[in-house]
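K.L.:
Sequence first, then the predicted structure:
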Amino acid sequence: MNLASATQVKALLAKYGVRPKKRLGQNFLVDRNVLTRILDAADLTAESNVLEIGPGLGIVTVEAAARAGRVVCVELDRSLEPILKEALSGCDNVEVIIQDFLKLDLAGLLEGSGRWTVVANLPYYITTPIITKLIGSKRYFDAMLLMVQREVAARLRAEANNDVYGAISVFVQYHCEIESIMTVSRNVFYPVPEVDSELIMLRVRSSPPVAVSDESLLFSIVRAAFGKRRKTLLNALSSSEELKWDKHEAQVVLGAAGIDAGRRAETLSLAEFAALANAAI
C-alpha cells in the first residue's frame, strides 16, 4: 500500500466507504518528499516515544514506527480505524486510540514513559486548543512537530506591532522556541485544501525567556489585554472579568511597570507583559 499516492489513497477510502470530512479538516498527506522531511525533522531514534495527533490514514505513523521505539496515535474519526488497522498491521510498537484528543488524559497516558516527541497535522478549527493542551503538559515533551496553516504559523511567531500578534503568540513564545521547517504546498494533500501549510517545530524551553512571579497572572493579563485589543490597555484591563481591576488599580499597575496606559495590547512585547505581571504582585 502506497499512502503517498493520491490514486491509491482514493482507492483505499473507496474500499472502506469513507469520504474525507471537511468539518474535521481532513486533508491527507500524499507526498513522499514532504513525508521524508517530516520524519527527518522529528529526528527519531529507537529510544524515541512519539505521540501523533490525527494520524489520518497512517502515512506518518508507519514511517515513525519504523524509526521510533513506541508510537501512540490519537484519532477522532472512528471511521478511519479499520484503515489504520490495515496500514499498521505490521507495526507492533503502535497503539491507536480513537478519542477526542482534547478529552484525553495525557498524564495518565504519558506518565512514567520518559520524554515524548509530538507529531501532528492540526486542523485550523482546533489548532489553538490542541497547542494549549500540549503546552499545559509540556513536562512530558521535548519537541512538538506541527503541520499548521501558514497563517497560524505566522501568528505563533509574530512579535509586537504585528497585526497577527496575539495572546497565542505570547503564550507559545513564553513556553517554546519556534522554528519553521518548511512551507508545504496545498497540492501535496488529498483533498486539496484552500490554503498552504507550514511545518513548524516547537521546542520546549528549559526556562522561560522572561522572569515572572506568577505565570497564571501573566496570562490573565495577556488574555484581558488581547480580549479587547482595540481598546487601550487601561480600558481593556479595567473591564476584564478575569482580573476584576477597576481603572485606578489598572492605572497603578501600568504606572509601576512603566507602560503608557494609552497603548494597546499588540504593542507590548513579552518582556513588557512580564513587567506588568510582576508590577501587579
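P.N.:
Arrived safely, thanks for sending.
K.L.:
use CA for all of it now, contacts and neighbours both
P.N.:
Fine.
K.L.:
Which SSE is immediately downstream of the longest helix seen in the chain?
P.N.:
The longest helix of the chain (DSSP state H) is helix 215-227. Sequence order places helix 233-238 as the next helix or strand after helix 215-227, per DSSP states H and E.
K.L.:
Geometrically speaking, which residue is the centre of this structure?
P.N.:
The centre of the chain sits closest to residue 131, judged by C-alpha atoms, centre = their mean, with a distance of 3.2 Å.
K.L.:
That one is in what secondary structure piece?
P.N.:
Going by DSSP H and E, residue 131 is part of helix 127-136.
K.L.:
Checking my notes, residue 154 in a helix, right?
P.N.:
Yes. Under DSSP: H, G, I helix; E, B strand; the rest coil, residue 154 sits within a helix.
K.L.:
and here's the other structure:
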Amino acid sequence: SAYGAVSVFFQYHAQLRHLLEVSRQAFTPVPAVDSSVIMMQPFATPPYLAPDERWLFRLVKSAFAHRRKTLRANLLAAFPQTLTRTMLAEIYTALTLTEHARAQELTLQHFVHLAQALAHLSTGMPAVPQDMNLDEGVC
C-alpha cells in the first residue's frame, strides 16, 4: 500500500491534490513504476492539532515500523515503558479501533487522537481525556 508514515506527515502539513499521472516511459532509464504529479498547498494551521508534533510523528513512525504487524504490537514494542495492553484497550475503545487495526487503516485524525491519549498517559493523566472529540468512524 502507498499509504504510510510519509502520507500522514504530508496530510498533517498540506492539502494534497493529485494533478496527473506520468508514465514510466517518460523517464530514462525506465523505472519499474509510473509516477504522479501532486500539488501541496501548506496549511496555515494543521486540520487537527497534535499536542506535540515530534511526539505525533514518533508515534506515526512507530505505527508503520512493521507493516504486517498490528498497530497494537508496533506500539507496545515502541513504547514498552509507557504502554500496557490494558491502557491500549482503553484507548482503542475510545477511538473505536478494533484490536486487529493496522496503521494503514487509521486516518490522520485517529493518529492525532492517539497522540493526545498517549500524551495524557505520559503526564500521569487518564489515557482518554474527557474532552476528546471522537467524530470519526470505526477502523
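P.N.:
Thanks, I have the structure now. As the structure is a computational prediction, the values presented were derived from the model and not from experiment.
K.L.:
which residues in the second structure does the longest helix of the first structure match up with?
P.N.:
Alignment of helix 215-227 of the first structure against the second structure: residues 53-65, by TM-score structural alignment.
K.L.:
if we can go back for a sec, the longest helix of the first structure against the second structure, how far on average?
P.N.:
For helix 215-227 of the first structure, the mean deviation from the second structure after alignment is 1.5 Å (mean C-alpha distance after the TM-score superposition for the first structure).
K.L.:
Can you check what angle separates the helix or strand harbouring residue 121 of the second structure from helix 53-63?
P.N.:
According to DSSP H and E, residue 121 of the second structure maps onto helix 108-122. Per axes from the mean of the first three to the mean of the last three C-alpha atoms, to 10 degrees, the angle that helix 108-122 of the second structure makes with helix 53-63 is 110 degrees.
K.L.:
Determine the three-state secondary structure at the equivalent of residue 19 of the second structure over in the first structure.
P.N.:
Taking TM-score structural alignment, the alignment pairs residue 19 of the second structure with residue 181 from the first structure. Counting by three-state DSSP, the backbone at residue 181 of the first structure sits in strand.
K.L.:
roughly how far apart are residue 181 of the first structure and residue 210 of the first structure?
P.N.:
Distance, residue 181 of the first structure to residue 210 of the first structure, by C-alpha to C-alpha, to the nearest Å: 25 Å.
K.L.:
Next one: the residue nearest to the centre of the first structure from residue 29 of the first structure, what distance?
P.N.:
Remark: distance between residue 131 of the first structure and residue 29 of the first structure (C-alpha to C-alpha) = 21 Å.
K.L.:
Residue 65 of the first structure now?
P.N.:
Residue 65 of the first structure sits 17 Å away from residue 29 of the first structure, going by C-alpha to C-alpha.
K.L.:
Over to residue 7 of the first structure?
P.N.:
Distance from residue 7 of the first structure to residue 29 of the first structure, by C-alpha to C-alpha: 12 Å.
K.L.:
related to what we said a few turns ago, more crowded one of residue 65 and residue 29 of the first structure?
P.N.:
Using other C-alpha atoms under 10 Å as the criterion, residue 65 of the first structure and residue 29 rank with residue 29 on top: 26 against 23.
K.L.:
what's the matching residue for the more buried one over in the second structure?
P.N.:
So residue 29 of the first structure corresponds to nothing, using TM-score structural alignment.
K.L.:
Excluding sequence neighbours, find me the nearest residue to residue 29 of the first structure.
P.N.:
residue 189 (4.5 Å; C-alpha to C-alpha, 6 or more residues apart in numbering).
K.L.:
That neighbour reaches residue 28, doesn't it?
P.N.:
Yes. The pair formed by residue 189 of the first structure and residue 28 meets the contact definition of C-alpha atoms under 8 Å, at 5.2 Å.
K.L.:
which of these two has more neighbours?
P.N.:
Shown here are residue 189 of the first structure and residue 28; by other C-alpha under 10 Å, residue 28 has more neighbours (23 against 18).
K.L.:
right, and the more buried one touches residue 190 too?
P.N.:
Yes. The pair residue 28 of the first structure / residue 190 is scored as a contact, 5.0 Å apart, by C-alpha under 8 Å.
K.L.:
what's the burial count for residue 55 of the second structure?
P.N.:
By the criterion of other C-alpha under 10 Å, residue 55 of the second structure has 16 neighbours.
K.L.:
Tell me the spacing between it and residue 88 of the second structure.
P.N.:
On the measure of C-alpha to C-alpha, residue 55 of the second structure and residue 88 of the second structure end up 17 Å apart.
K.L.:
and if you look at residue 109 of the second structure?
P.N.:
Going from residue 109 of the second structure to residue 88 of the second structure by C-alpha to C-alpha gives 17 Å.
K.L.:
okay, which residue of the first structure is out on the far edge from center?
P.N.:
Farthest-from-centroid check, the first structure (C-alpha atoms, centre = their mean): residue 248, 37.1 Å.
K.L.:
No more questions from me, cheers.
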